[in-house]
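1. sharing a model that was predicted from the sequence below.
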Amino acid sequence: MRTALYPGTFDPMTNGHIDILRQAVALFDQVVVAVAPNLRKMPLFTVEERITLIGEAVGDMSQVSVVASEELTVDLARRLHACAIIRGIRIGGDFETEYQMALMNRQLAPEIHTVCFFPGEPNTYVSSTLIKEVARFGGDISRLVPSTIAEGLARKFHSLP
């Protein structure tokens, strides 16, 4: 069984993330989404909330599981016997960061490959930060995130039940 690890903060998961995940599922038998805390930013959702929201958003993908992670990505990948780490590249600025990370991961775990996917054109500009900003002011994000994520954002920002 070929397992891949898709790590990220996912605060929140967007349709761009889903696009990358669907591409990964087409190539790997199992994909584990690893939700990490982001110590550099104040997350909107807790790790537990993100795991729940992502689980709901990917419910139609039986080969996807979601876990929390507070360890080095390569250490988690080894523990899960993953052969690859999945990364998404949206725009030119992502490439340099992802390239540096891939080189570091290769240095730490040369047996684990980094596989980069590009989201489809409608998702190339979408970021979790941008989604939160639009949602905070009541903008329409329905085409940018799964419906369960949109509902979660509405509850956070507008105190809906």
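-> Nice, I can see it. Numbers count the residues shown, from 1 in each chain.

2. for the rest of this, base every contact and every neighbour count on C-alpha atoms.
-> OK.

3. quick one, helices of the chain?
-> Counting by DSSP state H, the chain has helices at residues 15-27, 47-57, 73-79, 92-108, 128-136, 147-158.

4. can you list those helices in TSV and add distance to A34 and mean neighbour count?
-> Shown next, in TSV, are these (distance: least, Cα to Cα, whole Å; neighbours: other Cα atoms under 10 Å):
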stretch	distance to A34	mean neighbour count
helix 15-27	12	19
helix 47-57	9	19
helix 73-79	9	17
helix 92-108	16	13
helix 128-136	16	16
helix 147-158	17	17
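
5. closest to P37 out of those?
-> Nearest to P37 among these is helix 47-57; the distance by Cα to Cα comes to 6.4 Å.

6. and for the closest one, what's in contact with it?
-> Contact partners of helix 47-57, identified using Cα atoms under 8 Å, 6 or more residues apart in numbering, comprise 10-13, 35-37, 65-68, 146-149, 152.

7. could the helices of the chain be laid out in a markdown table, adding distance to M1?
-> A markdown table is the format used below for those (distance: least, Cα to Cα, whole Å):
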| stretch | distance to M1 |
| --- | --- |
| helix 15-27 | 11 |
| helix 47-57 | 22 |
| helix 73-79 | 14 |
| helix 92-108 | 22 |
| helix 128-136 | 31 |
| helix 147-158 | 30 |
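
8. sorry, back to before: out of the contacts of helix 47-57, who's nearest A102?
-> Distances from A102 to the contacts of helix 47-57, taken by Cα to Cα, are shortest for A36, at 17.4 Å.

9. put this next to the previous one:
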Amino acid sequence: MTVSVVVPGSFDPITLGHLDIVRRACERFDHVTVAVLENPRKQGLFSVDERLQLIRAVVGEIDNLAVERFEGLLVDFCRAHDIGIICKGLRAVSDFEYELQMAQMNRRIGGIETVFMSTSPEHSYLSSSLVKEVARYGGPLDGTVPDVVADALRDKFAAAGG
């Protein structure tokens, strides 16, 4: 039996914390799909296409990994791709409170289970929002995002004038 999971998110941008969860999921499940949320009502720093390119650049050639976009309900994406499990990373108790509600709703409306992985301690403080804030003011990004993402952040803020 092949076990397929999805690691969903906006990944605006992908951080080392996200990558930690993705890589660990790839070690534990037969097939992993990183699903990048396309929300037309929310403007991200990076377009969905840019996020997909950055993720593909940093995950390399992992045999059991795919990178896709999705819009709408995650359970619909899961059904369309024959995925039965959602894999989510948790940084803190506050993440769990929100993610548990989402997990219960996804199970109720789609029959999709959620498994949680605790973020490695060295990445537990990371969030895309925090990384963008540091990058906006020219702060150091070492240990927060892969180099290609750090370069893309610097380029994005330089083009916007800071």
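-> Here it is on my side, so go on. Computed from a predicted model, the values in this text were never measured in an experiment.

10. between the helices of the first structure, which one is nearest to E121 of the first structure?
-> Per Cα to Cα, nearest to E121 of the first structure of these: helix 15-27, 9.4 Å.

11. how much does the closest one stray from the second structure?
-> Taken over the aligned residues, the distance from helix 15-27 of the first structure to the second structure averages 0.8 Å (mean Cα distance after the TM-score superposition for the first structure).

12. quick one: residues in contact with that helix.
-> Contacts for helix 15-27 of the first structure (Cα under 8 Å, 6+ apart): 4, 6, 31, 58, 63-64, 86-88, 117-120, 123-124, 126-127, 143-146.

13. mind doing that once more with 7 Å?
-> 31, 88, 117-119, 123, 126, 144-146 (Cα atoms under 7 Å, 6 or more residues apart in numbering).

14. contacting residues around the closest residue to F70 of the second structure other than its chain neighbours?
-> If the residues on either side of it in the chain are set aside, F70 of the second structure comes closest to L37, at 5.2 Å by Cα to Cα, 6 or more residues apart in numbering. Residues near L37 of the second structure by Cα under 7 Å, 6+ apart: 9-10, 69-71.

15. specify which member of the residues you listed is nearest to V134 of the second structure.
-> Closest approach between those and V134 of the second structure, by Cα to Cα: S10, at 18.5 Å.

16. so that closest one makes contact with A35?
-> No. S10 of the second structure is beyond contact range of A35, at 8.2 Å (criterion: Cα atoms under 7 Å).

17. name the residue in the two with the higher neighbour count.
-> A35 (22 against 18; other Cα atoms under 10 Å).

18. for the closest residue to the more buried one other than its chain neighbours, give me its contacts.
-> Leaving aside its chain neighbours, A35 of the second structure sits nearest to P8 (4.6 Å; criterion: Cα to Cα, 6+ apart). Contact analysis of P8 of the second structure by Cα under 7 Å, 6+ apart lists 34-36.

19. overlap between these and the first structure?
-> Using both residues aligned by TM-score structural alignment, their matches' Cα atoms under 7 Å, the first structure keeps these contacts from these: 34-36.

20. what sits against G89 of the second structure?
-> G89 of the second structure touches 21, 116-119, counting by Cα under 7 Å, 6+ apart.

21. look up how far C87 of the second structure lies from the residue lying closest to it once chain neighbours are set aside.
-> Of all residues not flanking G89 of the second structure in the chain, M117 sits nearest, at 4.8 Å (Cα to Cα, 6+ apart). For M117 of the second structure, the distance to C87 of the second structure equals 7 Å [Cα to Cα, to the nearest Å].

22. which of the two has more neighbours?
-> The neighbour comparison of M117 of the second structure against C87 (other Cα under 10 Å) goes to C87, with 22 against 14.

23. the first structure: which residue goes with that one?
-> Applying TM-score structural alignment, one finds that C87 of the second structure aligns to I86 in the first structure.

24. I figured its match hits I112, correct?
-> No. The criterion here is Cα under 7 Å, and I86 of the first structure misses it with I112 at 10.5 Å.

25. gap between the residue nearest to G89 of the second structure and D76 of the second structure?
-> 23 Å.

26. cool, and G143 of the second structure?
-> In terms of Cα to Cα, G143 of the second structure sits 35 Å off from D76 of the second structure.

27. again with R51 of the second structure
-> Using Cα to Cα, we find R51 of the second structure at a distance of 21 Å from D76 of the second structure.

28. again, but for L37 of the second structure
-> Going from L37 of the second structure to D76 of the second structure by Cα to Cα gives 13 Å.
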